[in-house]
Every structure is written in C-alpha cells, then in structure tokens.
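>>> Here's my sequence, what's the structure:
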Amino acid sequence: MFRILTLAFFLCTAISACTSVPLSTMAKLSTFDWQDFNALQAGDIQVKITVPQGFELNIERSWLGFELSSEHNHHSGRFDLQRLSTQASVIDGGLFGSDIAATTYRLQLQPESRPAFTELQAYLRQHKADNVMIRVVPKIKRYPANAEFVSVWIDLQLSSQEGFFTLVDGSQLSLSTLKVQRANATDRANEKTTQDLPSN
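Got it, this is the predicted structure:
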C-alpha cells in the first residue's frame, strides 16, 4: 500500500519538538497513492512559507524533497525553489493570542529541477514504493538578534486543481544551530583576515 509516511520540515539541522501537522492534512494524504503521484505536474507544485516579520527566508537555499521507500528500495529527489511572490500577511492569533504580522513567500520548483521530478516519477512507475516522505526545508537568511526560535507555517500545493493545504501550522524551530554556524563562519573569516594582514 502506497501512503504518505511522514511530513517533515527542517531548518538547517535543528528542529524543536513542537511540530504541528493538522489532522485534516493527515486525512487528505492518507488516500494519496502512486497513481496520484505520477499524475502530478512539476509546474503545478508550489510551496508557501510564512515567517513572522523580522525574519527573512533564504530562498536560494530552501528546497522541497520527496523520498520514496519500500522494504528493498529507496529513492529521493531534492528540488530547488524559486520565488513567485512575497507579500505581507497576518497570522490569526486565535482566541487567546495576538495576531502576528508575517511575510509569506510563494515558491515553485526551479525549471532546472523539473526534469529531476519527472525522473522520480519514472522511478516510481518501475519500482514498488510503500511510502513517500515530503520534506520542506526552509532556510533563514536574517533574524532578530535576540530571537531564539522562529515560528513557521508551510502550505503545499501538489496540483492546481486541488490548491493549497496546510502542511505545518505554526511550528517552532530553534535557531541555535544556525547561530553557531554563523558564529563559526565569522571566526574563520576574522582569522583569515588576520592572517592576510601584512606583517611589520
């Protein structure tokens, strides 16, 4: 039985334990089979990633991935994204919370990535796959200096007829790994600058 096994998203290499996948999304994807996957058109696939104002998405490094697996086979595809639009938005804070000013990035597969998606579909036609994992990887370019976490909302469109559905609903991601990586990069750059200075 072909089924959606996992819905996953990662920020750099760190993810908090607070991941919210709506039950409606789980129900929708529970009926998704290999014929549905092979009917997808790469040009229709889109992702909307929403982050609070003050955070900026690194579009060039963000990506969408599909992993097909069975007991004996495993195949994956990683697809780079490009911007369709960026717009200011507001996240409903709910009954007890305040609304959140945010930025929504609407992305699609880069043209260079689309042939690879067709190859992934061809693999599925020739090999049995029991599960598919959808992975959306948003990378952050800028964030407030005092921020420890970033909340992320992700919506996915697999076909233009079906439209968008919520993949991740306001999950919190730790920025600790990203901060360490940037601090190390700054230290290396400073060290190189010192080494390049002419000696007296």
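
>>> Every contact and neighbour count from this point should use C-alpha atoms.
Will do.

>>> Just the buried residues of the longest strand along the chain, please?
In the chain, taking DSSP state E as the definition, the longest strand is strand 74-91. Within strand 74-91, the residues that count as buried by 16 or more other Cα atoms under 10 Å are 78, 79, 80, 81, 82, 83, 89, 91.

>>> residues in contact with the residue nearest the centre of the chain?
Central residue of the chain (Cα atoms, centre = their mean): residue 136, 2.3 Å from the mean position. Residue 136 is in contact with 8, 9, 10, 62, 63, 64, 65, counting by Cα atoms under 8 Å, 6 or more residues apart in numbering.

>>> Find the nearest non-adjacent residue to the second one, please.
This points to residue 9. residue 136 (4.8 Å; Cα to Cα, 6 or more residues apart in numbering).

>>> The one you found falls within a strand, correct?
Yes: per DSSP: H, G, I helix; E, B strand; the rest coil, residue 136 lies within a strand segment.

>>> And it, how far from residue 59?
Distance, residue 136 to residue 59, using Cα to Cα, to the nearest Å: 12 Å.

>>> How about residue 112?
Taking Cα to Cα, one finds residue 112 at 15 Å from residue 59.

>>> Residue 66: what secondary structure?
strand.

>>> Count the residues that sit near it.
Using other Cα atoms under 10 Å, the number of residues around residue 66 comes to 18.

>>> OK, contacts around it?
Contacts for residue 66 (Cα under 8 Å, 6+ apart) come out as 76, 77, 78, 132, 133, 134, 135.

>>> Another for comparison:
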Amino acid sequence: MRFIVGGLFVAAALVMGGCASIPISTALQLSSLSPSSLAQTEPSQVRVKLAVPEGYELDVANTRLKLALTGPSGSSTGEMGLSGLGTVRESRSAGVFSSNVPVLTYSLALTPDGIQELKRLQRFMVANKPDKFNFSVKGPLSKAPAGAREVTFWVDLKLSLAEPFMPLIKGAKIKFEGSGASS
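As a prediction, this is how the structure comes out:
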C-alpha cells in the first residue's frame, strides 16, 4: 500500500529556512567547492545518506538528488534518481538539549539514469560556467506512524568515495500538510 504524507519533504541543502540546520563546517566545504570542480566529480562515486526516525520509511524508488545551476550564461536543473545500497539503525543528535533520536539511515547512490543526468549537468557546467549551485534532496515517505504531524530528518552528501560525508541537513523538521499521516 502506497503512503503519501501531504506531499514530499524536500531538503534544500544550501538555501533552506525554517528549522533546518546546515553545519558551518559543511558551509565552508561547499563554499570552497566550485562548479568547475563539481564538473569533475565522478558520478558513480556520489553518495547520499538520508536518516529518518524509527517508524518512518523512505520511498527509495522515488527519492531524488537535485542540482540547480545558475550563472550569467543561463541555468539548468536536474533530478538524479537514487538507489538503495542498504540501511542501518543508529542514532542522530536532535540538538544540544535533546537526547539522541533512534533513526533508520538509508545509504544511496545515483542510479544509471541519475549518473547520466549528472553527466549532462557537468557538460552544462563546462560549457556555461555557472557561478552558483544548489543541492537538494527529495525524499517521499512510504510509511509514517499513525497520527504523525511532522518528521525530523538528516541528509549527508559525499562527492567522492575518498572523502567523508558532509552533513547537509542536521535535524530539520518538516510539518505535514492537510490531514496528516495515514497508512
């Protein structure tokens, strides 16, 4: 049975208001990453980790990594499909004055179509030299606890297998619209 929670939650990694927390170390790492260096990323090495509290499940088949590029010569946006590499139960920090939250963390990689889409965006980067980029993740839920009104989530990104994950979103809360969760 398919489950919809008032639409999809979207984690805008670089431009997000509300309750999202983008770690300063990640902001510094991303500020040193240029679109030209992003154009040299090996798409098969891109990894995403998305964590949701226990009781929630991610609809992996419909989860996407989005990349928007803008500059004086134009803009381009792409959605890259993600496939599951596995899940692990762990805990994530819910903040300084809160106890850790037990979560289910999904490890994801670009699908073959996602790899082709990133290659298309890389060609755009080389040809048009955009000066800004924005990563975001679209992750629909396939399951949520009865009566759930919000979900807290975490998103980490890795652009190379040789580098550590960058935490993009730390404990962002998304409230469900409409009637709330139902299964």
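
>>> Need the TM-score between these chains.
The TM-score (TM-score structural alignment, normalised by the length of structure 2) is 0.85; 172 aligned residues with a Cα RMSD of 2.3 Å.

>>> List which of the contacts of residue 66 of structure 1 are still in contact in structure 2.
Contacts conserved in structure 2 for those, counting by both residues aligned by TM-score structural alignment, their matches' Cα atoms under 8 Å: 76, 77, 78, 132, 133, 134, 135.

>>> a strand runs through the fourth one, doesn't it?
Yes: in this structure, residue 132 of structure 1 lies within a strand as judged by three-state DSSP.

>>> who's in contact with it?
2, 3, 4, 5, 6, 66, 67, 68, 69.

>>> same check, this time on the last one
With contacts defined as Cα under 8 Å, 6+ apart, residue 135 of structure 1 is in contact with 7, 8, 9, 10, 64, 65, 66.

>>> among these, which ones are buried?
Buried by 16+ other Cα under 10 Å: 7, 8, 9, 64, 65, 66, out of the contacts of residue 135 of structure 1.

>>> out of the residues you listed, who's nearest residue 182 of structure 1?
Using Cα to Cα, residue 9 comes nearest to residue 182 of structure 1 of those, at 20.9 Å.

>>> Could you check how far residue 82 of structure 2 is from residue 96 of structure 2?
The spacing between residue 82 of structure 2 and residue 96 of structure 2, counted by Cα to Cα, is 32 Å.

>>> what's the counterpart of residue 9 of structure 2 in structure 1?
Counting by TM-score structural alignment, residue 9 of structure 2 corresponds to residue 11 in structure 1.

>>> what's the spacing between its match and residue 183 of structure 1?
17 Å.

>>> do the same with residue 133 of structure 1
Taking Cα to Cα, one finds residue 133 of structure 1 at 32 Å from residue 183 of structure 1.

>>> Of these two, which one has the most company?
Neighbours were counted for residue 133 of structure 1 and for residue 183 using other Cα under 10 Å; residue 133 has more, 17 against 12.

>>> what sits against the more buried one?
Residue 133 of structure 1 sits next to 4, 5, 6, 7, 8, 65, 66, 67, 68 when contact means Cα under 8 Å, 6+ apart.

>>> Setting aside sequence neighbours, what's the nearest residue to the third one?
Going back to what we said before, that points to residue 6 of structure 1. residue 133 (5.0 Å).

>>> Was I right to think residue 130 of structure 2 contacts residue 73?
Yes: judged on Cα atoms under 8 Å, residue 130 of structure 2 makes contact with residue 73 at a distance of 7.1 Å.

>>> more neighbours, these two?
residue 130 (21 against 10).

>>> Identify the residues contacting that one.
35, 69, 70, 71, 72, 73, 74, 75.

>>> want to try a markdown table for those, with distance to residue 144 of structure 2 as columns?
Listed next are the contacts of residue 130 of structure 2 as a markdown table, based on distance: Cα to Cα, whole Å:
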| residue | distance to residue 144 of structure 2 |
| --- | --- |
| 35 | 37 |
| 69 | 33 |
| 70 | 36 |
| 71 | 39 |
| 72 | 43 |
| 73 | 43 |
| 74 | 40 |
| 75 | 36 |
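
>>> Now the buried members of those residues.
35, 69, 70, 75.

>>> ok, average deviation of the lengthiest helix in structure 2 from structure 1?
Determined from DSSP state H, the single longest helix within structure 2 is helix 112-128. Comparing helix 112-128 of structure 2 with its match in structure 1 after superposition yields a mean distance of 1.2 Å (mean Cα distance after the TM-score superposition for structure 1).
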